[in-house]
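*Asks:* Okay, structure incoming, though there's no sequence with it:
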């Protein structure tokens, strides 16, 4: 098939060049944005008197028919036509004749693909925002269910202080709040309309870029034509958001892998979200968590690849920028899968309350509270720390935990110890005593639940606002 740009050339391109140059295998997913953008462009050309109104009507009707064919699976994408733009334009001209050849007036594939990517980004941001919101809701639901479920908190993967499972889930809830905020920033970066920038220097035709922007629900228009066609900041911003989100999901995945092990036994995944072994019949593997943990590195790679691609490019468009799509598309698919599957996995997961409570009562995570007990009796914290350290060493030597040591034994380390120390050592007391803002106290959890509900309401309103601007 003749190239739409072939007038300058006397030879057909080599088949390998066609295959290497083509992007249709992956950019065909932009078909909806490409056709919608072309409809807006054709309408503007007709209204501005750049093409006949009759031709504008034919173009728009033809594009709508092509959209219906693609969605019905009745459209053949031709690799020799390189990309989604030329596939659509060639089929349009084939159907409606010379009117179709007017569609590309006053635009280049450079600003056309930029438009498609901006529109696609906005649609995907809205979809990801909805999935993110639903996962946040799931975390808050689980947290509320386990407001008083005690568990060990860890530093250095060593038991540190008693907390609640609710407090642990709220930590991830807070991480995702920040991810939602970052995602809104991605939308802002994508909400700029590049069409009308042409290949590099705009056009000599009297176009109305703001008319197209309004038709396509863009908040603003690129003020510089060179920046419009070469900007990929919004893709880098998305990949940065995706990398941070996946890092958070990977941390949660690591904990679920640990918690679901026999050694911990804190949670059990629903059978629908676990797999077995082809050899070992007893196995129940947390494959979803392992895959999310593994795919995180893949998303990081897409960010590094895009940064590397863009770092040495002179203005404006270079074919290198075709590499902006595959990693971007894959990151979108990975993020959407992760959020969707994790929501249901978390909601169906069984939390072994008794196992967690048993764990937190058979360790030395109440040692800090014993030091605080001495501080309240008047001992400076550093001295209290040393006294309790000696108590812990003594308990370990005796094969006991702190609540199992008698008051007489404690007295040999400090006369400040009294019978009320046993209350201070109870895990539930250790948790409830930590009422500082952001702490794990049961009463503090209640406050954080209320704040979480408000956050979700604000995010829901913002999501609806984004959806209204698509």
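*Replies:* Structure's in. What do you need? Bear in mind the structure is a predicted one, so any value in this text is a computation, not a measurement. Numbering: from 1, shown residues only.

*Asks:* going forward, measure contacts between C-alpha atoms and count neighbours the same way
*Replies:* OK.

*Asks:* what about residue 335, distance to residue 240?
*Replies:* 12 Å (Cα to Cα, to the nearest Å).

*Asks:* Which of the helices or strands spans residue 250?
*Replies:* Using DSSP states H and E, residue 250 maps to helix 233-259.

*Asks:* What count of nearby residues applies to the closest residue to residue 103 other than its chain neighbours?
*Replies:* The shortest distance from residue 103 to any non-neighbouring residue, by Cα to Cα, 6 or more residues apart in numbering, is to residue 42 (6.1 Å). Per other Cα atoms under 10 Å, the neighbour tally for residue 42 reads 28.

*Asks:* Does residue 42 touch residue 54 like I think?
*Replies:* No - using Cα atoms under 8 Å, residue 42 is not in contact with residue 54; the gap is 10.9 Å.

*Asks:* Quick check: buried residues in the lengthiest helix in the chain?
*Replies:* Longest helix in the chain by number of residues (criterion: DSSP state H): helix 109-145. Neighbour-count burial for helix 109-145 flags 109-144 (criterion: 16 or more other Cα atoms under 10 Å).

*Asks:* Over to stretch 342-350?
*Replies:* For stretch 342-350, by 16+ other Cα under 10 Å, it's 342, 343, 344, 345, 346, 347, 348, 349.

*Asks:* So which of those residues sit within strands?
*Replies:* Counting by DSSP state E, no part of those is found in strands.

*Asks:* ok, these vs residue 258, which is closest?
*Replies:* residue 349 (13.9 Å; Cα to Cα).

*Asks:* residues in contact with that closest one?
*Replies:* 267, 268, 269, 270 (Cα atoms under 8 Å, 6 or more residues apart in numbering).

*Asks:* gap between the last one and residue 34?
*Replies:* The reference is to residue 270. Distance from residue 270 to residue 34, by Cα to Cα: 42 Å.

*Asks:* So for the two, which residue has more residues nearby?
*Replies:* Here residue 270 and residue 34 are set side by side on neighbour count (other Cα under 10 Å), and the busier one is residue 34, at 24 against 16.

*Asks:* The structure to be compared is supplied as follows:
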């Protein structure tokens, strides 16, 4: 391998995102990793307005949803009784405080207060939150929770609080609390989904994708093709939808968002209708997708001797109950109640019972979703295989692939670049020492170190079959997207480079 020249480094003028190191276009990212699109362009609706082809993605997101979900509202207010129920619900104090902190940041960014004043206000808000948690806070009767907190802040903060921090409209207070609640739980669910994706990838690598359903090797009969990859893609789409909900709900606009750019018709995105869509996703889509994944685990468990161990065993009866017809009707009733409370449904004025149903539908089901995902993580992490009952035709060599990636990261090569080197070798079906300096420069590999790190790497990879090659490339991309360090797999092996 030749030494590097200045010309070879001209490709490394900027640090590239991980997907571009794999030669992926925006269309490729949308197709394979739709959730990553929100990392590419950001969550804010201001970004969506300013980037035309991002709007294509948002447009597709809107078109893909069920017709019953596309109920765009032009009314700016919630149902009054529901708005007051949210605004005066002391159980939601954390989101009122979080909203206060968010507003303080906006005020500081607008130049009305200094960073020092902002820090002092945040400290006072945290002190108020601590008093509430300890039961030492005295709520003022007849005052909504946000105003309670702002008045307490005014008593604590010397010099007076910014007037822009005050919200007197109950509908605005309700929207602020719901925005903060949505953001908090979208973040939590997305984080847990990513943890489940990591567990699935590690499971596939742990068993080296060697398990087959029959004696003859055919396509799609491994855990990777039949369970892991479809499950990863399902979770990816759900996470992408959550990010889309977040972008709409947490945008700077208070009313209906209209996107006209590059479309023949107008797309109207209301925060309140999007909150209803989020509730439907949490109550219907995500649990149903998780149950479908579980059914795959159970079918493969029976066929291929996969066994969840100990406390990680799934409570199948509980999940069956969650998906039965009676529970589905109950969820639909509560969703209709929420639609009325958000003022996007048609019907008479809400009753107290409907308000409680709406709040239960919105606030309580998310805990069940988080419990489901945690159960899945434990199940996947504790799966074992009875090797006596499965066919292992030949080792695929994933250990060697991950071992070489670990060798590179242990020498200071960035994780994304290390995986990109491996992917490029698999793509070209060549050994690392055969890569050219131009190819290495395009994936941000430090060409000045190429001779030292790659010159004697002639027999790194096994001779993969085409199916093994495709599967390995898919796994490498997922490892990079999820930032799974190669040492996670490599530590249990004795392969050295």
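*Replies:* Nice, I can see it. All of these numbers come straight from a predicted model, not from anything done at the bench.

*Asks:* Can you calculate the TM-score here?
*Replies:* Once superposed, chain against chain, the TM-score is 0.51 (TM-score structural alignment, normalised by the length of structure 1); 305 aligned residues with a Cα RMSD of 4.9 Å.

*Asks:* re the thing from before, can you add secondary structure and distance to residue 170 of structure 1 and give the contacts of residue 349 of structure 1 back as TSV?
*Replies:* What follows is those, written out as TSV (DSSP: H, G, I helix; E, B strand; the rest coil; distance: Cα to Cα, whole Å):
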residue	secondary structure	distance to residue 170 of structure 1
267	strand	17
268	strand	20
269	coil	20
270	coil	22
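
*Asks:* circling back: counting by contacts, list what the helix holding residue 250 of structure 1 packs against.
*Replies:* helix 165-190, helix 287-311, helix 326-348 (3 or more Cα pairs under 8 Å, 6 or more residues apart in numbering; DSSP states H and E).

*Asks:* Can I get those helices in JSON lines including distance to residue 21 of structure 1?
*Replies:* Below are those laid out as JSON lines (distance: least, Cα to Cα, whole Å):
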{"stretch": "helix 165-190", "distance to residue 21 of structure 1": "26"}
{"stretch": "helix 287-311", "distance to residue 21 of structure 1": "16"}
{"stretch": "helix 326-348", "distance to residue 21 of structure 1": "14"}
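
*Asks:* Indicate which one of the ones you listed is closest to residue 254 of structure 1.
*Replies:* Comparing these by Cα to Cα, helix 287-311 comes nearest, at 7.1 Å.

*Asks:* What residues sit buried inside that closest one?
*Replies:* 288-289, 292-293, 295-296, 298-303, 306-307, 310.

*Asks:* next one: stretch 245-265 of structure 2
*Replies:* 245, 246, 247, 248, 249, 250, 251, 255, 256, 257, 259, 261.

*Asks:* per the alignment, the fifth one corresponds to what in structure 1?
*Replies:* Okay, so that is residue 249 of structure 2. Counting by TM-score structural alignment, residue 249 of structure 2 lines up with residue 190 in structure 1.

*Asks:* who's in contact with its match?
*Replies:* 118, 119, 121, 122, 234.

*Asks:* go with 7 Å
*Replies:* Going by Cα atoms under 7 Å, 6 or more residues apart in numbering, residue 190 of structure 1 touches 118, 121, 122, 234.

*Asks:* Could you tell me the angle between the helix holding residue 250 of structure 1 and helix 287-311?
*Replies:* 150 degrees (axes from the mean of the first three to the mean of the last three Cα atoms, to 10 degrees).

*Asks:* orientation of helix 233-259 of structure 1 relative to helix 326-348 in degrees?
*Replies:* 40 degrees.

*Asks:* Just give me how far helix 233-259 of structure 1 sits from the chain centre.
*Replies:* 7 Å (Cα atoms, centre = their mean, to the nearest Å).

*Asks:* Report the buried residues of it.
*Replies:* 234-250, 252-253, 256-259.

*Asks:* What is the longest helix of structure 1 packed up against?
*Replies:* helix 31-47, helix 165-190, helix 225-230, helix 326-348, helix 442-468 (3 or more Cα pairs under 7 Å, 6 or more residues apart in numbering; DSSP states H and E).

*Asks:* quick revisit: among the helices and strands packed on helix 233-259 of structure 1, which is nearest residue 442 of structure 1?
*Replies:* Using Cα to Cα, these put helix 165-190 closest to residue 442 of structure 1, at 9.0 Å.

*Asks:* and the closest one, how far out from the chain's middle?
*Replies:* 9 Å.

*Asks:* what's the following helix or strand after that helix?
*Replies:* Defined by DSSP H and E, the subsequent element after helix 165-190 of structure 1 is strand 192-193.

*Asks:* Is the residue of structure 1 most remote from its centre within a helix or a strand, and which one?
*Replies:* Within structure 1, residue 408 marks the point farthest from the mean C-alpha position, 55.8 Å out by Cα atoms, centre = their mean. Element membership of residue 408 of structure 1, judged by DSSP H and E, is helix 407-411.

*Asks:* Buried ones in that helix, by neighbour count?
*Replies:* residue 410.

*Asks:* returning to what we had before: want to try CSV for the buried residues of stretch 245-265 of structure 2, with distance to residue 136 of structure 2 as columns?
*Replies:* Putting the buried residues of stretch 245-265 of structure 2 into CSV (distance: Cα to Cα, whole Å) gives the following:
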residue, distance to residue 136 of structure 2
245, 36
246, 34
247, 36
248, 37
249, 33
250, 32
251, 35
255, 37
256, 40
257, 42
259, 47
261, 52
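
*Asks:* between those residues, which is closest to residue 27 of structure 2?
*Replies:* Looking across the buried residues of stretch 245-265 of structure 2 and measuring by Cα to Cα, the closest to residue 27 of structure 2 is residue 261, at 18.7 Å.

*Asks:* Need the counterpart of that closest one in structure 1.
*Replies:* Aligned partner of residue 261 of structure 2 by TM-score structural alignment: none.

*Asks:* tell me the average deviation of stretch 186-198 of structure 2 from structure 1 after fitting.
*Replies:* Superposed on structure 1, stretch 186-198 of structure 2 shows a mean distance to its aligned partners of 2.0 Å (mean Cα distance after the TM-score superposition for structure 1).

*Asks:* In structure 1, point out the residues matching that stretch.
*Replies:* Alignment of stretch 186-198 of structure 2 against structure 1: residues 125-137, by TM-score structural alignment.

*Asks:* Which residues does that stretch contact?
*Replies:* By Cα under 7 Å, 6+ apart, stretch 125-137 of structure 1 touches 173, 176, 180, 183, 187, 336, 339, 340, 343, 463, 466, 467.

*Asks:* Please apply the same query to stretch 18-26 of structure 1.
*Replies:* By Cα under 7 Å, 6+ apart, stretch 18-26 of structure 1 touches 79, 80, 82, 83, 84, 326.

*Asks:* Brilliant, that's me finished.
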